[in-house]
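Peer 1: Next one to model:
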Amino acid sequence: MREEISKKKIINKISKIEKWATQLTIYAQQAVLYEAVLSPKPGLVDPVDSGAHRDMNIYTFMDSTCSLYQGFYQFAQKGLLWKDSLKKLFEKIRFIGIELEKKMLKETKNINTHKGIIFSMGIFLAATGFFLQRYLDVFIEFPIFEKEDSDEIFKIIKKMTRGLVAEDFKQIDKKDTLTHGEKLYFKYGFTGIRGEAEAGYPFIENQIMPRIRCQDKKESLQCRLLEILFLLMSNTEDSNVIHRGGVEALELVKKEAKNFLKTGGLAQENALKKIEKMNSLFVQKHISPGGSADLLIVSIFLGKLENIL
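Peer 2: Next comes the predicted model:
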């Protein structure tokens, strides 16, 4: 009798892990899709135009997004099941991420649409899954997060990624071929998304999430998400922008975004015309704030967890 009860408990727990991993995956894919269809986004692909990208459009993003589901599920499931150190969890999900990148590139015919978000969302999904382990025997249904729960996710991420920058960039001066990220680190000392991850995504934790929590829920979701995007553009050390146009391009993006917000943001009467003008400028200069778009996606994911988006 006791053995049968024990088996049923194990089966129920496995079933709950599968359900919760699925829910995390749904939130992650929703976040990717929300960003894709958000418009207008200066320099970025949206349903209206392709911004500064000549090799992709909104349909490329739809194809790419469909390829991410299984990998996202694996990230979440790995976190929910993980019993070893958080550093080793990060090492494990990087292998999942490499395979997911291959699937994405196959689906998009070798166009890099979501490499950045595979990295960041992999971290957030695994960290969230790991955090949720403590509630598997507490809640029947998937829980709605509170601020304190989200704060714990950022703490877990810091532990997962401790020493990431030093490890990834060691002996960089001895390499014959460098990736885009390595080139930026070698030339500018720019740590990019690795540095952001190792710091625990502080701008999202300390600025973006507090802003999302206090936004007027009567405002359209489009306006609320665009506000967050411009906040990110005004502060993010975006490696996509630097790669395309150098530090000068990054300063331009920050300046344009800050001016837009300072003069009233989406509330000003000519907001859409200003965004269109900014888009034309970014397209002309071949600038795409893709790093900010990726951070918007993980912000939406957290907003979904807290049931505020």
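Peer 1: When you work out contacts or count neighbours from here on, use the C-alpha atoms and nothing else.
Peer 2: Fine.
Peer 1: where exactly do the strands run in the stretch 201-309 of the chain?
Peer 2: For the stretch 201-309 of the chain, applying DSSP state E, counting those that start in this stretch gives no strands.
Peer 1: And the residue nearest to Leu232 when sequence neighbours are not counted, how far from Gln29?
Peer 2: The shortest distance from Leu232 to any non-neighbouring residue, by CA to CA, 6 or more residues apart in numbering, is to Ser292 (5.5 Å). Per CA to CA, to the nearest Å, Ser292 is found 17 Å from Gln29.
Peer 1: Please say which of those two ends up with more neighbours.
Peer 2: Ser292 (23 against 20; other CA atoms under 10 Å).
Peer 1: so that one touches Met233, yeah?
Peer 2: Yes - using CA atoms under 8 Å, Ser292 is in contact with Met233, at 5.6 Å.
Peer 1: and for those two, which residues touch both?
Peer 2: Residues touching both Ser292 and Met233 (CA atoms under 8 Å, 6 or more residues apart in numbering): none.
Peer 1: Tell me who's in contact with Glu3.
Peer 2: So Glu3 contacts nothing (CA under 8 Å, 6+ apart).
Peer 1: how near is it to Gln23?
Peer 2: Using CA to CA, Glu3 is found at 30 Å from Gln23.
Peer 1: what do you get for Ser292?
Peer 2: Counting by CA to CA, the separation of Ser292 from Gln23 is 25 Å.
Peer 1: Second chain to compare with the first, below:
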Amino acid sequence: MSALATLPLHARAQDHHAADAIAQAAASALRGELDTYPKPGLVSPVDSGSHADMDVGTFRASARAIAPFFADLALAGAAGAPMPALRRIGLDAEAAMRAATGGVNTHRGAIFGLGLLCAAAGALPGAGAGALGRLVRKRYGEAILDGPVLLHAPGARVRRRHGVGGAPAEASAGFPTLYRVGLPALHRGRRLRPDAPDAARVETCLALIAHLEDTNLLHRGGPEGYTFARAAAAQFIAEGGVAQPDWRERAEGLHHAFVSRNLSPGGAADLLAMTLFVDGFEAP
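Peer 2: A predicted model of the protein is given here:
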């Protein structure tokens, strides 16, 4: 019997209400990421970026399919469930995703990273700044790195070949890039362009591309494409980011440059959604 099942009925009802709210926040974060444009190489309502096998409709169907599993992950976190229990829920979410998309991998990375944050949110209602990442690191960090590896998955192959930590290392450390790069960029973008909500998300996405060890970039572009993407994003930020009067045109130019090279920073897209989730959940 789970720890949740032993709680009084009124406590369990409160947990389910909180879990539903967490899942709604996670789904909102996924929509915020999807609706962002220009977003180099990535799917948006404007176009499909570097992807021939998916579009905005694919992502919307996927987000609807996986949303209930974020509530399950929040409940598991509230009950103190260990990493193997979270993995089982994640695998069910991935199966629902593939059923909704005809087998296309739209949100596998988000199920992993955002799912861990939902579990932490379930365990920490009213969390303060940095609390979700700390809980993920302390409760799940070791188990994340010790867990099963899908040897033939693109991300695993890239991590072995290029010696990068990728999403598992980022998660096990409590998402340091989210806290050190993503959130500051989001807040900076809001200060710079208070009249353009999408500007803060573009600033965040480009800042994350510049700093993240994104195995999606290595998989699609090799070291050359990976280096180009990070340098181009870093240059955009260094030259003022969305403070530039022509920031949107510059970001759109980067988008087309990524598409011409078949580059897609999927890891940064996942971390953008996770940044939006954490920003909405953690008290300042």
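Peer 1: Assuming the best superposition, what's their TM-score?
Peer 2: Here the TM-score for the pair of chains, by TM-score structural alignment, normalised by the length of the second structure, is 0.90; 275 aligned residues with a CA RMSD of 2.0 Å.
Peer 1: returning to what we had before: what's the residue nearest to Leu232 of the first structure aligned with over in the second structure?
Peer 2: In the second structure, Ser292 of the first structure lines up with Ala268, judged by TM-score structural alignment.
Peer 1: Please apply the same query to Glu276 of the first structure.
Peer 2: So Glu276 of the first structure corresponds to Glu252, using TM-score structural alignment.
Peer 1: What is the neighbour count of its match?
Peer 2: When neighbours are counted by other CA under 10 Å, Glu252 of the second structure comes out with 16.
Peer 1: likewise Gly181 of the first structure?
Peer 2: Neighbourhood size, Gly181 of the first structure [other CA under 10 Å]: 18.
Peer 1: Please identify which helix or strand holds it.
Peer 2: helix 180-188 (DSSP states H and E).
Peer 1: Find me the equivalent region of that helix in the second structure.
Peer 2: Counting by TM-score structural alignment, helix 180-188 of the first structure lines up with residues 154-162 of the second structure.
Peer 1: Please look at Gln215 of the first structure and Leu226 and confirm they touch.
Peer 2: No - applying CA under 8 Å, one finds Gln215 of the first structure not in contact with Leu226, separated by 12.0 Å.
Peer 1: Between the two, tell me which one has more neighbours.
Peer 2: Leu226 (19 against 13).
Peer 1: what residue of the second structure takes the place of the more buried one?
Peer 2: By TM-score structural alignment, Leu226 of the first structure lines up with Val202 in the second structure.
Peer 1: just Leu125 of the first structure next, same as before
Peer 2: Matched by TM-score structural alignment, Leu125 of the first structure corresponds to Cys118 in the second structure.
Peer 1: could you pull out the helices for the stretch 1-150 of the second structure?
Peer 2: For the stretch 1-150 of the second structure, the helices defined by DSSP state H, counting those that start in this stretch occupy 9-34, 56-78, 83-101, 108-123, 131-135, 141-146.
Peer 1: Just tell me the aligned range of the longest one in the first structure.
Peer 2: Which is helix 9-34 of the second structure. Under TM-score structural alignment, helix 9-34 of the second structure corresponds to residues 11-36 of the first structure.
Peer 1: Just the buried positions in that stretch, please.
Peer 2: In terms of neighbour count (16 or more other CA atoms under 10 Å), stretch 11-36 of the first structure has its buried residues at 16-18, 20-36.
Peer 1: Now that stretch on the second structure. Mean distance?
Peer 2: Here the mean offset of stretch 11-36 of the first structure against the second structure after fitting is 0.8 Å, by mean CA distance after the TM-score superposition for the first structure.
Peer 1: that older thread, and the match of Leu226 of the first structure, what does it touch?
Peer 2: Contact partners of Val202 of the second structure, counting by CA under 8 Å, 6+ apart, are 36-39, 242, 251.
Peer 1: Distance-wise, check it relative to Phe277 of the second structure.
Peer 2: Distance, Val202 of the second structure to Phe277 of the second structure, using CA to CA: 16 Å.
Peer 1: How about Leu212 of the second structure?
Peer 2: Distance from Leu212 of the second structure to Phe277 of the second structure, by CA to CA: 18 Å.
Peer 1: neighbour count winner among those two?
Peer 2: Taking other CA under 10 Å, Leu212 of the second structure and Phe277 do not tie; Phe277 has more neighbours (23 against 20).
Peer 1: What is the equivalent residue in the first structure for the more buried one?
Peer 2: Phe277 of the second structure maps onto Phe301 in the first structure, by TM-score structural alignment.
Peer 1: wait, isn't its match in contact with Ala28?
Peer 2: Yes - the pair Phe301 of the first structure / Ala28 is scored as a contact, 5.6 Å apart, by CA under 8 Å.
Peer 1: Ranking the helices of the stretch 1-150 of the second structure by mean neighbour count, which comes first?
Peer 2: Compared across the helices of the stretch 1-150 of the second structure, helix 108-123 shows the largest average neighbour count, a mean of 26 (mean count of other CA atoms under 10 Å).
Peer 1: and it, how far from the first structure on average?
Peer 2: Overlaying the first structure shows helix 108-123 of the second structure at a mean distance of 0.8 Å from the equivalent residues (mean CA distance after the TM-score superposition for the first structure).
Peer 1: how distant is that helix from the center of its chain?
Peer 2: From the chain centre to the centre of helix 108-123 of the second structure is a distance of 9 Å (CA atoms, centre = their mean, to the nearest Å).
Peer 1: Equivalent analysis for stretch 30-45 of the second structure, please.
Peer 2: For stretch 30-45 of the second structure, the distance to the chain centre is 12 Å (CA atoms, centre = their mean).
Peer 1: can you give me the helices in the stretch 201-309 of the first structure?
Peer 2: Using DSSP H, counting those that start in this stretch, helices in the stretch 201-309 of the first structure cover 202-203, 209-214, 221-233, 239-262, 271-284, 290-305.
Peer 1: closest one to Asp55 of the first structure among those?
Peer 2: Closest approach to Asp55 of the first structure among the helices of the stretch 201-309 of the first structure (CA to CA): helix 271-284, 13.2 Å.
Peer 1: Return the set of buried residues in that closest one.
Peer 2: 271, 274-275, 278-283.
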